[in-house]
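**Q** sharing a model that was predicted from the sequence below.
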Amino acid sequence: MAMKVKEVSELASISVRTLHHYDEIGLLVPDEITPAGYRMYSDANLERLQQILFFKELGFSLKEIKNILDDPAFDAEEALHMHKLILLEKRQRLDQMIATIDKTVLHLRGEIEMTPREQFQGFDFSHNPYEHEARQRWGDHAVNEAHQKLKDPPADKQKELSDQMNDIFRRLSAISHTAPESAEAQAEIKQWYMVLNQLGSYSPEAFKVLGQMYVDDERFTRNIDQFGEGLAQFMCNAMAVFADQNQ
């Protein structure tokens, strides 16, 4: 059954503006345009959109996604299998990072001691057991760009990134009395988004979810609010605004 652009937007949790952009660049062209000018999306369009969002989540650019999907040799079922394998590997790494966060909280409280190696468990993005298959299917250039976003920074960059993050916390704390949607707040939260994407790969939606964790998990709240009371909530709100504006 054909769906209107607004229905697809709500179904896939992406903006109408994004769907219009995909149409304009030929990435997702609706199968039908009504005489009144309404875009109508078929089941095949929805299947392609699902693939687009999977590839986007893995860090591929829109241009690379279009090239992959338009390749006559593209196999949708095979791609879904590969998506699953990569996401399972990513979930395993994230589980390790969450465990490292929990241990670090205990370390900061003085309840346990952590070695330097333990402090960075889960931050090794240098190996993906499915990368070779991905390169064979989608090409070196596409995988290299996606892979670069998941690379752990070299040791000599870690302190620099830590200092950047602390500076952003302080600057955000200083303006936490302003509206989260203000230009000043959004400029600073954009810097936070950019720094986080040096450590991992965050889509705007994932960035928004992370912001919600800052207030839902008291451990995050406690650590962030060390820079200023209410900072975690302010960042959560500002990150949500940023994500909604950059879908």
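**A** On my side now, so go ahead. Numbering: from 1, shown residues only.
**Q** contacts and neighbour counts: CA atoms only from here.
**A** Will do.
**Q** burial check on Q96, number of neighbours?
**A** 16 (other C-alpha atoms under 10 Å).
**Q** which SS class is M40?
**A** Of the three states, M40 takes strand according to DSSP: H, G, I helix; E, B strand; the rest coil.
**Q** hang on, isn't it packed against E7?
**A** No: applying C-alpha atoms under 8 Å, one finds M40 not in contact with E7, separated by 9.6 Å.
**Q** try this one side by side with the last:
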Amino acid sequence: MYTQYSIGEFAKKTGMTIRTLHYYDEIDLLKPSFISPTGRRFYSDENIIQLQKIVSLKFLGYPLEKIHALIHLKEWDLKESLEFQKQEMLQKKEQLQQVIRALDHALYIMDEQGTMNANIFMMLIHNMHKEEEQKEWMSNYFPKEMVENMFKVPDEKLKELNLEMAELFSQLKAAYGQDPANPNVQALLEQYFDLSLELYPNAIELVENVKDENIEFEQDTQLFPSPLSPEEGIWLGQAMQIYWNNKGINLQVDD
């Protein structure tokens, strides 16, 4: 016996909203089996089976555009499609894990500090988000093993170091305007470089490699953003030059 359901009955039977059914009709994803001369939509048991397919594919993470293409295929390589979708979901899973990790670090810092400068916050989150791209960029200039070792800081230690770095940048921003040679500014730089060596144990080796090999490169400011304003950055650069000179280290590469 052929059964027809009004759109209200079909919505109630399937647990869908009438608005969703209208939308599926508009995008040609699920068409009613019959439309009356007055425009009333009616659905059949076959529509229920079609809807079950749509709901199942949505559960597997397929977007509606892909579902539309799949359910209209005469021949569908289900296994190949599912394998591809599995890889897509694994990538999303990794991305979600990175997002959760970044949120965990940010909330930890805010709990400890009470607040955080927005530019410092964005720098820390950006560095976590772009970690793989940063490693790839650095591998163009430095030995890959050296670069990999720089990013092997355990997550719990990294959380603590990021907190210290956030606090230090806050202090540096507060010190902006002081004489770059001021002992207070230089003490902050001492802390900065000590902390940098904890974050990146091979940092000095990288700097020496740049000097010894006469490597010339431009740092990608989009990939390595600074929480400092351009003016603060110039001031910090002057302070750093004084710091290295006081250490007896010449970082200028000979022509």
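**A** Structure received. Predicted, not measured: the structure shown is a model, and the values here were computed from it.
**Q** how alike are these chains, TM-score-wise?
**A** Here the TM-score for the pair of chains, by TM-score structural alignment, normalised by the length of structure 1, is 0.37; 109 aligned residues with a C-alpha RMSD of 3.3 Å.
**Q** on that earlier part again, give me the more crowded residue out of M40 and E7 of structure 1.
**A** Just comparing M40 of structure 1 and E7: by other C-alpha under 10 Å the higher neighbour count belongs to M40, 20 against 14.
**Q** the more buried one and D23 of structure 1, how far apart?
**A** 11 Å (C-alpha to C-alpha, to the nearest Å).
**Q** how about I86 of structure 1?
**A** On the measure of C-alpha to C-alpha, I86 of structure 1 and D23 of structure 1 end up 28 Å apart.
**Q** repeat for Q186 of structure 1
**A** From Q186 of structure 1 to D23 of structure 1 the distance is 28 Å (C-alpha to C-alpha).
**Q** more crowded one of those two?
**A** Q186 (19 against 14).
**Q** and that one, what element?
**A** Counting by DSSP states H and E, the element that carries Q186 of structure 1 is helix 183-199.
**Q** just checking, next helix/strand downstream of that helix?
**A** In N-to-C order, the element after helix 183-199 of structure 1 by DSSP H and E is helix 204-216.
**Q** so which bits of that next one are buried?
**A** 204-205, 207-215 (16 or more other C-alpha atoms under 10 Å).
**Q** hmm, who's touching stretch 187-200 of structure 2?
**A** 150-151, 153, 158, 161, 164-165, 168, 171-172, 203-204, 239-240, 243 (C-alpha atoms under 8 Å, 6 or more residues apart in numbering).
**Q** at 6 Å instead, please
**A** M150 (C-alpha atoms under 6 Å, 6 or more residues apart in numbering).
**Q** cool, stretch 93-110 of structure 2 as well?
**A** 125, 159, 163.
**Q** how many residues are close by the nearest residue to K135 of structure 2 once chain neighbours are set aside?
**A** Leaving out its chain neighbours, the residue that sits closest to K135 of structure 2 by C-alpha to C-alpha, 6 or more residues apart in numbering is V147, at 6.4 Å. Residues lying near V147 of structure 2 (other C-alpha under 10 Å) number 21.
**Q** any idea how far V147 of structure 2 is from I125 of structure 2?
**A** From V147 of structure 2 to I125 of structure 2 the distance is 20 Å (C-alpha to C-alpha).
**Q** how about E131 of structure 2?
**A** E131 of structure 2 is 10 Å from I125 of structure 2, by C-alpha to C-alpha.
**Q** ditto for S81 of structure 2
**A** 34 Å.
**Q** which one's more surrounded, these two?
**A** The residue with more neighbours, out of S81 of structure 2 and I125, is I125; 19 against 11, by other C-alpha under 10 Å.
**Q** element containing that one, please.
**A** helix 118-129.
**Q** helices or strands next to that helix in the packing?
**A** On a contact count with 3 or more C-alpha pairs under 6 Å, 6 or more residues apart in numbering; DSSP states H and E, helix 118-129 of structure 2 meets no helix or strand.
**Q** after it comes which helix or strand?
**A** Taking DSSP H and E, what comes next after helix 118-129 of structure 2 is helix 131-139.
**Q** next, the angle helix 118-129 makes with that next one.
**A** Angle, helix 131-139 of structure 2 to helix 118-129, by axes from the mean of the first three to the mean of the last three C-alpha atoms, to 10 degrees: 80 degrees.
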